[in-house]
Every structure is written in C-alpha cells, then in structure tokens.
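**Q** When you get a sec, could you give me coordinates for this:
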Amino acid sequence: MEFDVVIVGGGPAGLSAAIRVRQLAEERGEDVSVCVLEKGSEIGAHILSGAVIDPKALDELIPDWRDSDCPLRQKVTSNHHWFLSQTGKTEIPHALLPPLMSNKGCYTGSLGNLTRWLAERAEALGVEVYPGFAVAEVLYNDDGSVKGVATGDMGVARDGSKKDGYEPGVELHGKYTLFAEGVRGSSSKQLIERFDLRAGRQPQTYGIGLKELWDAPDGQHDPGRVIHSQGWPLKGVAGGGFIYHQDNGQIAIGFVVALDYENPYLSPYDEFQRFKDHPAIRPMLEGGRRVAYGARAINEGGWQSVPKLSFPGGALIGCSAGFVNVPRIKGTHNAMKTAMLAGEAAVDAVLAGRANDALDSYQIAYEKSWVHKELKRVRNVRPALDKFGIVGGTLYAGTDMWLQSLGLGWLLGWTFGNPKDHEKTGKAKDYQPIDYPKYDGVVTFDKLSSVYLSNTYHEEDQPCHLTLKDDSVPIRINWEQYAAPEQRYCPAGVYEIVEAETGGGGLRLQINAQNCVHCKTCDIKDPTQNINWVVPEGGGGPNYPNM
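**A** Here you go, the predicted structure:
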C-alpha cells in the first residue's frame, strides 16, 4: 500500500500529525494521502495518562474544539501539592509553588477519549486509520532511507508454524514515515540506534506510572480538584502521587516511580497500593468502586534527552522522542505540537516533489518552538533529584524554577546529565527486602485482579513478544545477583521465578506474556538489558475504556 505519509501510532501525536497534514493539503488545494497504524484493538485502547492536559496545542490544531463534542470538558478548579509523611500531610501553599507548575487553564479527563475524538476528526478529513495493526518491521530503501513499515503476521503459532486463518503482514510504503509509538517504541528504539540519533545527547530516563479509575464515594467528589504529592511512601526515590477529580463522578488516582531507583526489592505496584492507604487518601476511595487499572512508562529525561528528530525518510514525534515536562507532569501538549511541526514539514516536502530525505525543517522548527523553550527552562529539575538527593534536589529544583519564572534563568546556564536507569539498579546483597502490607480488597488489591480490570487480552498461541537475548541470564545473573527484580518492577505479574520441570530441576523464569499491559518497564529497567520488548499480534494488550 502506497501513501504520501505513513504514521505509526494512533495516539495524540500520530493523529495530530495526520490532521495537520490533511488540513494543510486542503488549504493548498492538494491531496496528500495519509494513513495511521495503531497496534491496539481500537483507537484509544492503549492510551493511558493521568491526565491534566494543557490545551495549548489543541487550540492551535482545532481552534473550535470547545464548541464541539470534544470529551475534554472538566476544567481544573483547584490545585494542591502535598508533602506526605507516613501518617499525615503538609500542604505547600499554592503561592509558594513556581508559576511554571500552575494548572491554570488546564483540563482533566480521559486522554483515551480525547484520542478517540481526534481519530474521528482525522477520518473526517480523509485520513485512513487502521487499528489492530502492529508494526513489526521498518523497511528501508537501497540507499538506507526509510521506505515504510510492515505489519506483523497474524495467525502464527508459538512454535512459529502457521495456524488456520494465517494472514501475512502488509507493507505500507510512504514518502515519509512518522513514528508516534509512544514511550520506548520498539521501532523507534531501532531507528535511534541505526541512525545514531542520540549522538551528543543524554540518555533517556523513565518513570513508571500506575493508575486506577474510581467511581467516587458519595460526598468525596470535587470536580476539577487536582492533587499532587511527594514524600511517603518513597524513601530516597523520585516520584509521587496524583489524584484528579474528573467529570462523571470519577477520580483518577495514580503513582509515579522513577526507574533509576537502586533497591532491587522495590515494587512500584506495591508503593502505589501503600499510597492509596494513606490516611489523607483512603477516605477519598473507601465506599467507592474501582473500575479501571493500567500502567505505562513515562519519559523523564527532558530537553537534554530528546534525540535528533529526523532521519532519511522519516521522523520521531511525540513520546517516541520524549517531550514530557516532568515538573508539570504533562506531555500531551508537547507531543501534539511536535507532531504538528513534523506534519507541516512532511507536507512541504511532498508538495515540493521530495521523498525519503531527512525532514531537517522539522528539527529546525522544533528548536524554534515553544516546546523547545518550555523544556529547556526545566531541564535541570528532574536530574537535580539524582544529583543532590530528593531533599536537596527538590530545593534546587524549586529555586531553579522560580529564577526561570522571574526571567533570571540565565544565572543557571549549565545542564545536568542523566543516568541510564538500568545501571542504577543495585545488587540484592546490599539491600533489604521491603515488607509490603497485605492487600485488603477494599482500597488495595493484588496484581492479577488489577490486570483483569485493564481488559488485557493476547492470543495465547503466538510467539512470545517478551524476548530474551540470552535464556540463561534471568537465573544466572538477575536471580543470583539482583533477586530477580523483574518479578517486582513489572506491574502486571508477567515475570515469575518457578521450579524448572525439566533439566534436573532448579529454577527458571516463567513469562506470562498474556498479562502484559505494554508498559515497557521490563525493556527499560532490566539490569542486564536482556529483555527486548517486541510487538505481539495486532489488537493484543490492554483495552482501556476511559483512561
């Protein structure tokens, strides 16, 4: 199938690029063909975010969205920042928070539903949207430029044989291919390495975000109320919680743990469960009903970790490149804006008769954009926590952001570096296991009941998409030296150490790939980088209804 522009990923970035391409083509009286490929069973199925959304990019893309049927309706009405101890909380007065952290004019709601709405707008403009198609391979021309992509075969058994109903993948060729796969996209990871896009840049760093959606108990819902927290239950680890009172009587509650943590016994999932049990938080949930659960990795590297964006035949857009503003806990507006810039560059190139060269004008446009300016101002906030510790780093970050807000950012002209998350993992012998409380089934829950709420499904008889470079490493190194941290950093119970049934006994790693919620944490945090996440059959994974 031939298109002018092929877009991999049907999230906010991919759809914003597609919409912008068609808008510009129509304005110029031209026809530029665009298709969007989405590995989820439907648009929005794999979308998970807090979410408090800055509408800045949406205002540029679809100026009349407020007067339409757009599902983003609930404005932020109050903003709170809590510092938690084990038994209490201290609220930091809003006036003391740097203006850069303000949520004024922002909205809270389901990013998945916003994405579904964007898909409707894209299709109305003539974009071809194909959900359920996972991109398994990047295709290249003889000169090394990107030619397009190929979707994975359907109906392949675990042993590699073809089942009844086998369907081969489809090649989609484009003059330009834009990759909007989200955090740690499998194709994007290959492209960054192939074209050395991180040359001169810092490594990307990540957090894992876990989220639940609750129908609020009577009297505990305050529409538009936004709460962020730091402190307990984490000790010496960057991260914190969020509680967003959204419309329809629902509360989105979640927890983020930076993946540069050292203690291999730490479990982000269990830290989230402890967070919900805090005496300031539990009453918001008790008597309510948990209706959804999910987890997703988050880019945290910031400005200095954004790779080179363009390469021959294509570009990285949105979270495939990493444009999250960590102190604001927002990235959707930046993802959408960079996608729009890439779409504009692609249209110009196609209408000029070009194909398969580097979209250098996109890189230039990004460096002149408000996204670049916004990220550069807060570039040292997240790495300061690693450099000076949580307390010292928080004080530095607050000072830095206040100086930036006062126009004195030039006094802090340096840029801190970022570590590689997996290299920070310590050896088990140097740490003590963490004694997490038992789940009560009222506010705190086990992993498998949570995965059930994510509506995750994979066809079981298919090749495992969680691949190992060396089958001996999980026991020989990860278990022996790190106490098998994959059992704990995975938020879905995918990895288990069990007794081997053959080969003389001993232990083996069991991979329950059918539980995978596609968070990508294993691909990031595995201390030996032995786990390589590749796409399963299209349509597999979580099916988030309202996240």
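**Q** switch to C-alpha atoms for all contacts and neighbour counts from now on
**A** OK.
**Q** Contacts only, for the closest residue to Pro542 other than its chain neighbours.
**A** The shortest distance from Pro542 to any non-neighbouring residue, by CA to CA, 6 or more residues apart in numbering, is to Thr456 (3.8 Å). Neighbour list for Thr456: Gln514, Asn515, Cys516, Val517, Gly540, Gly541, Pro542, Asn543 [criterion: CA atoms under 8 Å, 6 or more residues apart in numbering].
**Q** Narrow the residues you listed to those that are buried.
**A** Neighbour-count burial (16 or more other CA atoms under 10 Å) applied to these gives Gln514, Asn515, Cys516, Val517, Gly540, Gly541, Pro542, Asn543.
**Q** closest to Thr115 among those?
**A** Nearest to Thr115 among these, counting by CA to CA, is Asn543 at 13.6 Å.
**Q** How about that closest one: what's its closest non-neighbour residue?
**A** Asn543's closest residue in space is Ala45 (CA to CA, 6+ apart), at 4.4 Å.
**Q** Is that neighbour within a helix or a strand, and which one?
**A** Remark: Ala45 resides in no helix or strand, with elements defined by DSSP states H and E.
**Q** Off-centre distance for stretch 540-547?
**A** 14 Å (CA atoms, centre = their mean, to the nearest Å).
**Q** To clarify, my last question referred to stretch 162-180.
**A** 23 Å.
**Q** Likewise for stretch 125-142?
**A** Distance, centroid of stretch 125-142 to centroid of chain: 20 Å (CA atoms, centre = their mean).
**Q** Relative to Tyr436, how far out is Asn79?
**A** 30 Å (CA to CA, to the nearest Å).
**Q** Between the two, point out the one with more neighbours.
**A** Asn79 (17 against 12; other CA atoms under 10 Å).
**Q** before we move on, back to that, for Leu210, state which of the contacts of Thr456 is nearest.
**A** Val517 (11.0 Å).
**Q** Name the SS class of the closest one, please.
**A** Per DSSP: H, G, I helix; E, B strand; the rest coil, the secondary structure class of Val517 is coil.
**Q** mind checking the end-to-end distance for stretch 522-535?
**A** With CA to CA as the measure, stretch 522-535 spans 14 Å from end to end.
**Q** what sits up against it?
**A** Residues outside stretch 522-535 that contact it (CA under 8 Å, 6+ apart) are 134-136, 184, 186, 206, 259, 421-423, 425, 465-470, 473, 478, 485-486, 489-490, 520.
**Q** Now the second one, please; I'll put the structures next to each other:
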Amino acid sequence: MAEIERESMEYDVVIVGAGPAGLSSAIRLKQINPELSVVVLEKGSEVGAHILSGAVLDPIGLNKLIPDWKEKGAPVTVPVEDDNFYMLGEAGKLKIPTWPMPPLMHNHGNYIVSMGNVCRWLAEQAEALEVEIFPGMSCSELVYGENGEVKGVIAGEFGKNPDGTAGDGYEPGMELHGKYVLLGEGVRGSLSKQVIAKYELDAHCDVQKYGLGMKELWEIDPAKHKPGSVTHTMGWPLGSHAGGGSFIYHLDNNQVYVGFVVHLGYENPYMNPYLAFQQFKHHPMVKDLLEGGKRVAYGARAISEGGWQSLPKLEFPGGALLGCAAGMVNVPRIKGNHNAMLSGIAAAEAVVEALAEDRAGDLGGAYDKAVRQGEIGKDLKPVRNVKPLWSKYGLMASLVGGGVDMWTNTFGFSALGTLKHGKTDAEATGEAKDHKPIDYPKPDGKLSFDRLTNVSFSFTNHEEHQPAHLTLKDASVPVDINLPTYAGPSQRYCPAGVYEFVKDDDGSDRFVINFQNCVHCKTCDIKDPRQNIVWTVPQGGDGPNYPNM
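**A** All right, here's what the predicted structure looks like:
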C-alpha cells in the first residue's frame, strides 16, 4: 500500500484526551506562558461525552489550577454532607463506623460532581486562554521522529472500509506535531499502551491492576433525595466471587448516581460483573431508594487500581503519561480525578521549564519526580497495600490490615513495606473446570435491566461501515481456547454485550464481535485470559455520549 500523504500542523504541545488531566495540563501551560501553542484532541463527539466517573471530587487539583473556580461558575456545587459505609448481606446491612478510619478516608470538604460536566467547564476555561480543542478527533497512530522519539499523532482519519482500505469519502487525517506530546487518554489508552511497551516504561514497576466500574444515573422520588449524601457498600452480592463494592451519591435535581465496581482480578470465569450490578439494586436498602424512580443513563469504564507500586515511568522521549493513562487512582478513597488534575499541572510546569531551556522532547525526570514526591505520591503511597491485601487475602484482611497500615503510614512507616500485586488480571482468570457457574436472577425491567437495553441509555453510536476497533491477534483463540477452557468469559465480562458465541447451522461455534455496542470501557483488552483482544480507537465522534455522568 502506498504511503499516505498527510498535511501536518506544528504546536508546542499536543495533548491527547480532554479529560481532567489533559485539560488541566492545557490550562496550566497557557497560564504560565500564554504564547505557547497548545492543542487538545478528544475522540468523543464533544468534551465530556466519554467521561465516566463516580464521582466525589477532592478539590485539591481544582484549587491549585483555578483558585477562584466558585466565582467562575464551576459545576461543583453539591458538598458532601454525610458519609455512610455498609457491609451488605443478602437481605440486611451492617453499618461500619467512620471514626476509626484514617482522615484520608473522610469526604468532608469534597463534592459530588458530574466529571463530564466539570470537563466541559474546564474546556471553556481552556478555550478562553486560546487553547485549541478539537472534539471528534480520534488519535489513531503515533508519529516518531528521527531519533525514535514521539513527535506527534495522526488524528481525524475517516472513511475507511471495513477491510481497512480507503473508501470513497476517505479522509487521511492530519499529523499534529508537538515539541511535547502528552497522553491523557485515561485507563488503558491505545497510544499509551504502545508507548509503555516501546520504551519499556513498566520495566521496573509492579503489574497494573484494574476494576470495572458501572454506573447508572437515576431520578428518584424527591421525598427520598438527600443532596450530598454519600454511601459505599461492600459484600453482597459479590461475596467470595470477586472484590469490589458499590457507591450511591445524591447530587442535585433529585438525581442519584448508583454505581458498582468489580475488581478484574477474579478467578471464576463464570463471574458476570454486569449482572452482579443489576442484582445489587434488589437489595432492600437500594430497592427502597430506587422504587418509583427512573434510570436516565448508563455507562461503564475500567479503573486503574494498581496504585503506587504500579506507576510506570511517566516520561518518554517526546512526552509524558498523564493521570489514569499511568494509573493514579486511590483505591480505598475511590478517587482519581484530583490526581489526574495534579498530574496535568505537574506535567505542564515541567514542559514549560524544559522549553525555556530549549530541551524539546526531554523532561529530564522533573515531571516524574514531581508526581512521586508531591501531592500525588503523598496520596497514593499510604494506601499502597490495601489492594494487594484484598486481592490475596480477601475483604476482611483488607479492611483490618489495610486500615492499620493506612494509619501507620500517616506516621511515616509501614510494617508491611510494599506488597506486590502478583498476577495480571488476565493471568488471574481460572479455568472453567475448576469453578461453578453463578446463578444470577433475570433483570425485571424496573430496577434491573438487560445489557442491550441499558447500552441504549449510554447513547452509544458507531458508524457501521468502518473497520472494527476491536481486533483479535489470533482469530482462532476465542473458539478453540477460550470457549472450551474458560467457558468463553468475554460474553460475561463485557458490560455492553459486545461479544457472543453463536451456533452455526453445522453445530460449530462462531465468535461474534458486535463493536457497535462498545462503550469504550477497555475491559476486554484487560481481562481476556490470553490477551488476544486489542482495543483501538474507532473513527472520531463514535462511542458513548454520556449526559451528566
């Protein structure tokens, strides 16, 4: 195939991803040096369309970036009024007191927000500083310089046929070059994966761990609404099948976020995170809250959970990893947006310093040091053992041992040192012969819903006449290996019904990928036991269109 000729545009800084990390970086760059040329590329149809988060926001990053955010009308208006923790049984609950918990676990001073709306507002602030923001622009490839450094990205390629050839209306996209390229793609970003592998950024860190977060937005009976109320639960219905828990956040306008997180290191291939989420809503405590209300929106997203010991090297020749592209979520706090913003700020400050010293493409370790020794490191390091304790020894060990370890870390030491995570989530998947199927109740269509119906509430759309953005390294693996050995786990771990096994007329099994359903959660890229599924970007603007999420 002949080499495609593309036009190019030159910038000082190219940022991939209009999430909290990318937008914070863009704003900080222009705050320090208004003369810098900065562009932000976003694959969603608009800024915020692909943002899915809990979210209770610790405003530390926002305070640092835009101290007068209240006066400027930031959509951060619902302060946390009360914290509730429960251990659930099938029909009952046990309230866990908050007073023994370390101060870092308390939500006083935090806000219940839609991070999608926060990002929309941040984009307005960035544009006021003359940052160029291009939504609907998927970054499909990296561009490398003469010395092997990242010098830009290819964005805006449209019109390919399903087989990858150029269609009648083919647009080759453009090369956007930057003295620095900052990747803020979020969890398991396709370009970030390539950069981590190429430059071996993870050579000296622990494996990354992940969770799958699913979330619904509900409008409930005003009599049951308590703005500022925050509830977290553990236990039922996951039990011994998987780690994880739920969140219920009351925002304004009689709306409630109901979410469920399943750690993807589970062994039983019959585990179905989506159906566990639907089952959870039938617990009496949740059922009483939601009855009489209506579900407004649904979405799902992977969460980086490796924490401190899983942070890769953050800098690479030509750029850096921001926020969840590297993995900066504080698992016990269930928060990462504040660290994403802080990382964007730190990267911007390192870039400005490097450009002033005419060090294009080389941050000299300044950004990496700022993350590890600054506020992000102080947030992640004290909680580093909670996740491995949970994965290896179960929920109670994590609650007790992790709680003690967090307390001792507030005084600067840990008897546990730094525990290792061990296996990747893909490697943790057990064989079907060693596990029993799990019986989930059928969704009732009132409180609980089948996957395809719920996916319609993510407002997902993919133009069908394009190459599938979900590809297989080996097309034989799903039927020849995953189905007989692991009972075809992709048909259960995907929260959008993308994957299914169907019987052909001759009785043989066939693997089907319904990429149009994909909500870009990246679970398949993470959990496939043979790491055979590769998630790449579809054409720009495709995917979910999350409202107020």
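**Q** Take the contacts of Thr456 of the first structure and write them to a markdown table, including distance to Ile251 of the first structure.
**A** Formatted as a markdown table, those follow (distance: CA to CA, whole Å):
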| residue | distance to Ile251 of the first structure |
| --- | --- |
| Gln514 | 28 |
| Asn515 | 25 |
| Cys516 | 25 |
| Val517 | 21 |
| Gly540 | 27 |
| Gly541 | 24 |
| Pro542 | 20 |
| Asn543 | 19 |
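**Q** on that earlier part again, tell me the counterpart of the residue nearest to Pro542 of the first structure in the second structure.
**A** Under the alignment (TM-score structural alignment), Thr456 of the first structure pairs with Thr460 of the second structure.
**Q** residue contacts, the closest residue in space to Leu52 of the second structure that isn't next to it in sequence?
**A** Using CA to CA, 6+ apart and skipping the chain neighbours, the partner closest in space to Leu52 of the second structure is Met549 (5.7 Å). Counting by CA under 8 Å, 6+ apart, Met549 of the second structure touches Ile51, Leu52, Ser53, Ser114, Met115, Gly116, Asn117, Leu217, Ala297.
**Q** Restrict the residues you listed to the buried ones and give me that as a PyMOL selection.
**A** Those of the contacts of Met549 of the second structure that count as buried under 16+ other CA under 10 Å are selected in PyMOL with:
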select buried, resi 51+52+53+114+115+116+117+217+297
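**Q** which one of the contacts of Met549 of the second structure sits closest to Trp407 of the second structure?
**A** Distances from Trp407 of the second structure to those, taken as CA to CA, are shortest for Ser53 (27.2 Å).
**Q** Trace the closest one over to the first structure, please.
**A** So, by TM-score structural alignment, Ser53 of the second structure is matched to Ser49.
**Q** Surely Lys160 of the second structure touches Ala468?
**A** No: assessed by CA atoms under 8 Å, Lys160 of the second structure is found out of contact with Ala468, at 10.4 Å.
**Q** what about these two, which has more around it?
**A** Ala468 (22 against 19).
**Q** how about the nearest residue to that one, chain neighbours excluded?
**A** The shortest distance from Ala468 of the second structure to any non-neighbouring residue, by CA to CA, 6+ apart, is to Phe515 (6.2 Å).
**Q** Please apply the same query to Lys93 of the second structure.
**A** Met87 (5.6 Å).
**Q** again, but for Asp386 of the first structure
**A** Sequence neighbours aside, Gly393 is the residue nearest to Asp386 of the first structure in space, at 7.2 Å (criterion: CA to CA, 6+ apart).
**Q** for the one you found, what are its contacts?
**A** Val381, Ala384, Leu385, Asp386, Lys387.
**Q** Mind doing that once more with 10 Å?
**A** Ala238, Asn380, Val381, Arg382, Pro383, Ala384, Leu385, Asp386, Lys387, Thr399 (CA atoms under 10 Å, 6 or more residues apart in numbering).
**Q** Then Leu385 of the first structure?
**A** Leu385 of the first structure makes contacts with Gly236, Val237, Ala238, Gly239, Val391, Gly392, Gly393, Thr394, Leu395, Tyr396, Ala397, as judged by CA under 10 Å, 6+ apart.
**Q** Apply 6 Å and report the result again.
**A** Gly393 (CA atoms under 6 Å, 6 or more residues apart in numbering).
**Q** now do the one 5 residues further on
**A** Ile390 of the first structure makes contact with no residue under the criterion CA under 6 Å, 6+ apart.
**Q** repeat for Leu210 of the first structure
**A** Neighbouring residues of Leu210 of the first structure by CA under 6 Å, 6+ apart: Gly254, Phe255, Gly294, Ala295.
**Q** Can you find the partner of the first one in the second structure?
**A** Per TM-score structural alignment, the equivalent position to Gly254 of the first structure in the second structure is Gly259.
**Q** Helix or strand for the equivalent of Ala342 of the first structure over in the second structure, just tell me which one.
**A** Matched to the second structure by TM-score structural alignment, Ala342 of the first structure sits across from Ala347. Per DSSP H and E: Ala347 of the second structure is located in helix 337-356.
**Q** Have a look at how far, on average, that helix is from the first structure.
**A** After superposition onto the first structure, helix 337-356 of the second structure sits on average 0.9 Å from its aligned residues (mean CA distance after the TM-score superposition for the first structure).
**Q** Can you name the secondary structure element that comes next after that helix?
**A** Next along from helix 337-356 of the second structure, by DSSP H and E: helix 366-373.
**Q** which residues sit in contact with Gln255 of the second structure?
**A** Contacts of Gln255 of the second structure by CA under 6 Å, 6+ apart are Trp218, Glu219.
**Q** change it to 7 Å
**A** Each residue near Gln255 of the second structure by CA atoms under 7 Å, 6 or more residues apart in numbering is listed here: Leu217, Trp218, Glu219, Ile220.
**Q** and it, how far is that from Ile248 of the second structure?
**A** Taken as CA to CA, the span from Gln255 of the second structure to Ile248 of the second structure is 10 Å.
**Q** Relative to His173 of the first structure, which of the buried ones among the contacts of Thr456 of the first structure is nearest.
**A** Looking across these and measuring by CA to CA, the closest to His173 of the first structure is Gly540, at 23.9 Å.
**Q** coming back round to it: using PyMOL, define a selection of the buried residues within the contacts of stretch 522-535 of the first structure.
**A** Restricted to buried positions by 16+ other CA under 10 Å, the PyMOL selection for the contacts of stretch 522-535 of the first structure reads:
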select buried, resi 134+135+136+184+186+206+259+421+422+425+465+466+467+473+478+485+486+489+490+520
